[in-house]
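Chemist: Predicted coordinates and the sequence they were generated for:
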Amino acid sequence: MSLPTAFLDAAARLIPQERRFDDPLSTLAFGTDASFYRLIPQLVIRVESEREVVELLKLAGVHRVPVTFRAAGTSLSGQAISDSVLLMLGDHWNGREVRNDGAQIRLQPGVIGASANAVLAPYQRKIGPDPASIAAARIGGIVANNSSGMCCGTAQNSYHTLAGLRLVLADGTLVDTEDPASVASFQHSHADLLQQLAELGRQTRGNSELAAKIRHKYRLKNTTGLSLNALVDFDEPLDILSHLMVGSEGTLGFISAVTYHTVPEHPHKASALLVFPDVESCCRAVPLLKLQPVSAVELLDRRSLRSVQDKPGMPVWVRALSGGACALLIESRAASASLLDEQVDAIMAAIAHFPLEKQVDFSTDPAVYNLLWKIRKDTFPAVGAVRATGTTVIIEDVTFPLEVLAEGVNRLLELLDKHGYSEAIIFGHALEGNLHFVFTQGFDDPAQVARYQAFMGEVAQLVAVEFGGALKAEHGTGRNMAPFVELEWGSEAYQLMWAIKRLLDPLGILNPDVILSEDRELHLKNLKPLPAADALVDKCIECGFCEPVCPSRGLTLSPRQRIVIWRDIQAKKRAGIDTAELEAAYQHHGLDTCAATGLCAQRCPVGINTGDLVRQLRGEQARHRGSATWLAGHFATALQGARLGLLAADTARRLLGAPRLARWAAGLHRQLGTPLWTAAMPQPVQALKWVAAPPSERPRVVYLPACVSRAMGPAFSDSEQSTLLDKTRALLEKAGFAVIFPDGLDQLCCGQPFTSKGYASQGDNKRDELLATLLRASRNGQDPIYCDTSPCTLRLVQGNADSRLRLYDPVKFIREHLLDKLEITPQEAPVAVHVTCSTQHLGEAEGLIEIARRCAKQVVIPEGIHCCGFAGDKGFTTPELNAHALRSLKDAVQVCAEGVSTSRTCEIGLSQHSGIDYHSLVYLLDRVSRPKGRTADLWAENPGATD
């Protein structure tokens, strides 16, 4: 049924056009979540204020329009999709307020869970919920789903750590439980509602059988249905209301802010892996461990261990475990090292009588415990990586009472075998009896759907009826388990949930069919297709973990959305449907505005780099291969042309003045698509000329200035007017090195400019040519090779097959070769640090930050900026990507007078959008350092010696 015209007109008056989406690309892209269900909204609205939510809910009520709230879309059970109106959180829901030295924190629903913990880290506190998706999931979804995780258990989830709530009800009424004036107003305006909630509570507490059932159900980890425990835990109606909102999945109201009681984040931790010979002995150990000072106990069945045993870095012994083996991964945390030792001794003493097949003792060594947790974290993606194209990965989570955990595991294994899920694995949060089972499922033919239906029916009977457990422990009910809520809870409790729903949402407009549904086959409808699109991305499970690091998210598409749309295009083509209009839209949204930096691959559970797909598609569109080949063969000419272009721009700036030139350039860019000139545009660098110095006793370093360093100097307004090339050479010499330049420098290039435009073969040829030249310059690898920008270094490192070459980006070379030769006096002035995408890929992010902290007493790392979006030359050609990626930068760096990074092009965009000058890290290090020891003597004897 289409949306009422009156509603659409009223929404258009309230929300600007740029935040309303009804085109096929946007509705499919924004309407996709991490579940295996698909509904396509008719209208997506990006809301930016509480007032907008209030007014839209009032409109929805008047016109009987269903609405669904959407935060990050990492939910797994179909609770964040809609075929009506989807209200999606925009940028302005990111507020946070730390209270009482970290004992509490007030958060708006758009804050990413991991960001909340980063704010709390200086206080050694964290929020209680710790879902696996915490680096992508947002607070609104974490509260609305009552998400938990490995360490959270039941005591530290959102329900039990809730200190206050600000919410909007279905009728548009706003109430803040921490604001006395708001509470008083609400008690006056909604006295009848509060009275009815209080009466429901009294009736429930007075029904001893029902109250006992509720208490039993929430003794377990349980997110099936509404949070009925609110009716037995509280008698004040406002407390009942606020706790009903936790886990309500947007079916009772909109959570506008939440205040948490935080929990300790102890700095000392140790982990161990204990492998038991069978499931029974493994599960019998769990109740004993629950009495001990453990922070997490993760169960891994033999299938889970088998799924990762052949991965790089896995211990050889994993492969040799017996067929029935079952493991517990145990972590303990403490406020001090001595207390941690005591805890470890107590834990091991408690289970000393259990026979073990294999044991990795408790270790505080990060290399050891990170490997152990890698075993656990790699299990889910291991299943996803082997699934057949077109199938989806389903991760279910159930809870068994601890006393029957062993039988529950074995019975689940039997069901998986019975229904032919041979690839399935079981792991979970053992302390709570919470098991995840992961399997692959196709929905493209009736037989597969029937198999899934039969399997889930038997699982529901086993878990909910036979064992009295929970069908959803922490993933939320959603559409997936809505048909089974009555089976699990019984008719009386089920009707109580409906009474709550009808009281708080009498018109039924809030997320219909989620949690509560009259449709007993809802879980079998609107199943998401995952058609083949390209081998590069076919393993994508659309989880959304990639989205927070994508610079184009919110401007056009995220990596998940790029894959969703490309899948749809390919499926439509195979069906003979015309895709011309969709592909035209995808050109801008999917290809032109992708930075293709590959940060998405770092967050992706199965390692997908959506940039690889984008580069491949650009390559298919590339129409100037002859020109690309000519430029590769005449690169020195091309580089000189770039210098001349920069000179022409700078001459125009001198003649017209920077403000006028900026206005003219912006107009030409809008009309003709010409590259955008800004005040941060570099001045040209003259071609390098040097005279070889006589041989010296100094150690040699081969210095490879990137082509951008050879062409682009400082901006005219920059406080630093030395070129990066000159500054780097001076720093290397100060540290006692003789600097060697490769022969034919201006002809050399790593090939990245060609590859990013889709000319992969030309790019690879240039890279290989450069690597061969560097091998000669370094005397077959005797000398280290320093490249002054991290993107070029990454390109060379990834393409280098010769183990003799020792390639360094600025951070690694400074760490390993310069710091011990320099005496550093940190400056007082604060410094902003931008960690480039390539620095992250090189594993040098922490190294860059640590060097900056040695050079400056205060270092600012702007939150939420993972990629600057300049992407080589897109800052000139597609400047909206750079502007969007850095939209929060200026406010974050106001206390700084300078920023540092390791990419010359990134620094252009950073300078433009921050209001401060960004330079290479070497500028800062050179300024605050002087040579020491023998290096100082050599420097005094012969400053500036260069070969």
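Modeler: Perfect, thanks for sending it.
Chemist: alpha carbons only for contacts and neighbour counts from here, please
Modeler: Will do.
Chemist: now the helices: where do they sit in the stretch 1-150 of the chain?
Modeler: Ranges of helices in the stretch 1-150 of the chain, per DSSP state H, counting those that start in this stretch, are 5-14, 24-30, 50-63, 113-120, 139-144.
Chemist: want to throw the ones you listed into CSV with distance to Glu486 and mean neighbour count?
Modeler: CSV is the format used below for the helices of the stretch 1-150 of the chain (distance: least, Cα to Cα, whole Å; neighbours: other Cα atoms under 10 Å):
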stretch, distance to Glu486, mean neighbour count
helix 5-14, 35, 13
helix 24-30, 32, 21
helix 50-63, 28, 19
helix 113-120, 32, 21
helix 139-144, 21, 28
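Chemist: Second structure follows, compare the two:
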Amino acid sequence: MSEFLDQLRRVNGDVLHDPATRALYSADASNYRHVPQVVLRPKSIDAVVEAVAVAAAHGVPITSRGAGTSIAGNACGTGLVIDFSRYLNAVEIDGDRATVQPGAVLDRVNALATPFLFGPDPSTHSRCTVGGMIGNNACGAHSVRWGKTSENVTRLDVLLPDGRRFRTDAPPELDLPTADPAWFPELSRRVSGYALDALPDLTKALVGTEGTCVVLLGAELKLVRAPERRILVVLGFADTYDAADQVVALRELPVLAVEGIDEALVRAVRQRPELPPGRSWLFVEVSDHHTAKQAARISRHHLIIEDAAHQRALWRIREDGAGLTTRTPDGGEAWSGWEDAAVPPENLGRYLREFDALLSRHGRRGITYGHYGEGCLHVRIDFDLAHGYRAFLEDAADLVVAHGGSLSGEHGDGQARSELLTRMYPPAAIKAFGRFKAAFDPRNLLNPGRIVDPLPLDADLRVVVAPPRIPTRAEFAADTRRCVGVGKCLNTKGGVMCPSYRVTKEEKHSTRGRARLLFEMLTGDVIRKGWRSAEVRDALDLCLACKGCKRDCPVDVDMAAYKAEFLHHHYKWRVRPAAHYSMGWLPLWLRLGFVHRLATRFRRLGGIAPERELPVPARRTLQQLFRRTNQGGTRVLLFPDTFTNRFEPRIGLDAANVLTHLGYQVDLPKPTVCCGLTWHSTGQFGVAERVLRRTARILRPWTSTGTPVVGLEPSCTSFLRNEAQKLTDDSDVKLLANSMRTFAEQIEQDLPQAVGSGKALVQIHCHQYADLGFVADRNVFETAGVDATVLDSGCCGLAGNFGFEKGHYEVSMACAEQGLLPAVRETEAQVVADGFSCRTQIRHGSAKEPVHLATVIASTLGLVSKET
């Protein structure tokens, strides 16, 4: 091993064999776990050639990896894992041809190829690599029109373990088997086994070989012209069988896609979109109005949608399906393993009926959806992976074969289905598969255990590795399994998740990477120090606790909550970082006046970034300035959070003036109150709970009578409404949680129509984005006559204490520079940000003075407070 590593380190690339990296790459998006010896992120194609030679010389197995989103266990191995995604992502476009390196991301290829595109489009298109697509013969929703990856690749540049490199349009002499056409079922979505029927076209035959025959170095892609128009027709049906029975009729039309969506999948979405009546739906995409009308006639219940934003909202349900279906309706866990079978479309209805009967016989449940136009069914099932998993998969394989289908319709065989190929193909075909692999890889070094000489389908299951070896809550252990690896957190645009990953592009800074490290921490054989793990601590150090993952992750991973719990255990009975004492205890220091009087010392001793200016507390607090008015109105309580109360009391006065103007009697508690968030986010749960319970007791006179409590700081409002109830089961805390309202929610129904005008550029606080929602705020802006543009720029980067902590400044500002600060600098509109962190970051990075929604509305009503 040491000699192997010494030679590998001479390769131009990142050679990583530390415990954290080995843990990060131990799994893909499947149920399987294989801890690699070493990971290489090569910086050149020559480096790949050299690394393969070193591995071959030492007999080390080689696994090629792109985004790590393979669902069948195709992209995790025990030897050398080559990650192409970091550096080898070059793209060259020449008309309707693209030449790409294996790590090129599909969405980037299509962005550069306009007005053309690469036809195959798996749901992971925003992060999946072309190399991974070629490995699995990926298809996607539009294969009805443009086919599989194998039909859209014109040439491969490949490497063999013996050092030979060639292009598939000019291969060397190879001893390849001949195939009997009778071996292969006739359906377009067959990707199981090897495509020997494609020979002598070696390009098509090697697409879908899952890295078991060659190492891919590059590819030439055939592009298609993008449709000028896309129209989505949504058809509603009584059940999924009725929907499936209409697929053949729809395939007679020039459709672009025909996707099936089940009611249970729609229920998993936070906000149910507008759909026609029914319990199952077909999403039919077409390119012209005539075809749209023809498709609509298939069902009495239908919608024809031309608005692009509405279409994207609906497609998002389908694209997030692999994540949304990991939880059953009652909250149980559901798994892949049999999620990808395909049958001829004319058999889909019958197959679905018999498949559901098979689920019932095995006492299992699953949520079905998928590429109905191609007869490809996706489903995640509530398997007990320790019992009955093999029996179900064997019966399911026999069922799909009986319907003339393929075990896999696009995800490949991997470890999940390779062992079952003998149930789909005759012995002569299985023998031919072995000869085909041996022609390229006679020593079985390339991704061994897949397709040929397969590993057992019920071995190496990461979800049953071992019970946690360290004390933890059962819920936390389950949460570390919540991430299934589909990698939506690897997106670099749209939403909030994951700010630090977007800056560093390091897997350990993705939500997926951190979740995987926490899982390995509990498992204990790679990450060995449990709650004291330095690897987990370092990975979580750049987590902004923005909670973007709680909203954007399709399986609701809440890394902010996991980080807080880890910090709670990691520093128990230990000295904490200085920032935990300074920023974590900030509400107390402000109350005692330390921040104002000892600002320089506070910065030096408190672990504060020297580049940061500390905000200056106001001369008088909101509680000191407030005067109760309008005694006869409906009572509301204004919550004087630390930031509004101590730094920007004018916001509280503006809110009070607006509420009073709308007829409310506004109260303010006299004692100092605090939600406890700063202690909670730094893992100081004991103090956080005591602070929270004290505040809840102080506010009991209002909350016990149903008085709304209006929060102005989104992070505090979100914490009191949601996280507080997880911290303690105190009855007063529950009353407070149920009483919390945002300012917009409180005034939404009372604000007079169109009282103002002007434009606003709005930055949503991440905790509001994740927990509170922005619907009421949009309505308030509209009612007030303010033309509001809401930024889709991600986290501001300051994120509470994160951006103030020493060592975080560069990442914090880089987050802001990805979208927020450039937009703020360019706009002439009023900049609105309800979060204190967001406003502070905007002030630090621009010349703009941002305001709170309360001030915007107070201004339109002529009620802006003059006091400071």
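Modeler: Received, thanks. Here the structure is a predicted model, which is why all the values come from computation and not from measurement.
Chemist: Could you quantify their similarity as a TM-score?
Modeler: Remark: TM-score between the superposed chains equals 0.75 [TM-score structural alignment, normalised by the length of the second structure]; 818 aligned residues with a Cα RMSD of 5.7 Å.
Chemist: hmm, back to that, for Pro315 of the first structure, find the nearest of the helices of the stretch 1-150 of the first structure.
Modeler: Of all the helices of the stretch 1-150 of the first structure, it is helix 113-120 that lies closest to Pro315 of the first structure, at 29.9 Å by Cα to Cα.
Chemist: now the strands for the stretch 101-250 of the second structure?
Modeler: Applying DSSP state E, counting those that start in this stretch to the stretch 101-250 of the second structure gives strands spanning 116-117, 153-159, 165-167, 215-222, 224-225, 231-237.
Chemist: helices or strands up against the first one?
Modeler: Yep, that's strand 116-117 of the second structure we're talking about. helix 106-113, strand 224-225 (3 or more Cα pairs under 8 Å, 6 or more residues apart in numbering; DSSP states H and E).
Chemist: Would you mind getting the average deviation of that strand from the first structure?
Modeler: Averaged over the aligned pairs, strand 116-117 of the second structure sits 7.1 Å from the first structure after superposition, using mean Cα distance after the TM-score superposition for the first structure.
Chemist: Residues in contact with that strand: which ones?
Modeler: For strand 116-117 of the second structure, contacts defined as Cα atoms under 8 Å, 6 or more residues apart in numbering pick out Asp96, Val109, Asn110, Leu223, Val224, Arg225, Ala226.
Chemist: can you do 10 Å?
Modeler: 93, 95-98, 106-107, 109-111, 221-227 (Cα atoms under 10 Å, 6 or more residues apart in numbering).
Chemist: Tell me the buried residues within these.
Modeler: Buried subset of the contacts of strand 116-117 of the second structure (neighbour count, 16 or more other Cα atoms under 10 Å): Ile93, Asp96, Arg97, Ala98, Leu106, Asp107, Val109, Asn110, Leu221, Lys222, Leu223, Val224.
Chemist: Reformat the residues you listed as TSV; add distance to Gln623 of the second structure.
Modeler: Listed next are these as TSV, based on distance: Cα to Cα, whole Å:
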residue	distance to Gln623 of the second structure
Ile93	63
Asp96	66
Arg97	67
Ala98	64
Leu106	55
Asp107	52
Val109	56
Asn110	56
Leu221	66
Lys222	67
Leu223	64
Val224	64
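Chemist: for the residues you listed, which one is nearest Ala357 of the second structure?
Modeler: For those, the nearest to Ala357 of the second structure is Leu106 (37.6 Å; Cα to Cα).
Chemist: which stretches of the stretch 151-300 of the first structure form helices?
Modeler: 158-161, 180-189, 191-206, 208-219, 229-233, 237-245, 279-290.
Chemist: I'd like those laid out as CSV, including distance to Asp22 of the first structure and mean neighbour count.
Modeler: Output for those, formatted as CSV (distance: least, Cα to Cα, whole Å; neighbours: other Cα under 10 Å):
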stretch, distance to Asp22 of the first structure, mean neighbour count
helix 158-161, 34, 22
helix 180-189, 35, 14
helix 191-206, 36, 17
helix 208-219, 41, 16
helix 229-233, 39, 21
helix 237-245, 30, 22
helix 279-290, 51, 20
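Chemist: For Val54 of the first structure, which of those helices is the nearest?
Modeler: helix 180-189 (14.8 Å).
Chemist: Identify the residues contacting the residue nearest to Ser812 of the second structure when sequence neighbours are not counted.
Modeler: Spatial nearest neighbour of Ser812 of the second structure, excluding adjacent residues (Cα to Cα, 6 or more residues apart in numbering): Gly797 at 4.4 Å. Residues near Gly797 of the second structure by Cα under 10 Å, 6+ apart: 499-500, 544, 546, 766, 803, 808-818, 820, 837-838, 841-842.
Chemist: Is Ala871 of the first structure part of a helix or strand, or is it coil?
Modeler: Here Ala871 of the first structure takes the coil state, with states given by DSSP: H, G, I helix; E, B strand; the rest coil.
Chemist: which residues does the residue lying closest to it once chain neighbours are set aside contact?
Modeler: Leaving aside its chain neighbours, Ala871 of the first structure sits nearest to Ala595 (5.1 Å; criterion: Cα to Cα, 6+ apart). Going by Cα under 10 Å, 6+ apart, Ala595 of the first structure touches 550-552, 611, 614, 756, 867-875, 878, 881-882.
Chemist: The counterpart of Met424 of the second structure in the first structure and Ile240 of the first structure: what is the separation?
Modeler: Counting by TM-score structural alignment, Met424 of the second structure corresponds to Glu488 in the first structure. Applying Cα to Cα, to the nearest Å, the value for Glu488 of the first structure to Ile240 of the first structure is 22 Å.
Chemist: Equivalent analysis for Ala636 of the first structure, please.
Modeler: Applying Cα to Cα to Ala636 of the first structure and Ile240 of the first structure gives a distance of 73 Å.
Chemist: As TSV, the helices and strands packed on strand 116-117 of the second structure with distance to Pro454 of the second structure would be great.
Modeler: Shown next, in TSV, are those (distance: least, Cα to Cα, whole Å):
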stretch	distance to Pro454 of the second structure
helix 106-113	30
strand 224-225	37
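Chemist: Nearest approach to Cys675 of the second structure belongs to which of these?
Modeler: Going by Cα to Cα, the one of those nearest Cys675 of the second structure is helix 106-113, 42.2 Å.
Chemist: So what's the gap between that closest one and the chain middle?
Modeler: When distances are taken as Cα atoms, centre = their mean, to the nearest Å, helix 106-113 of the second structure is centred 20 Å away from the chain's centroid.
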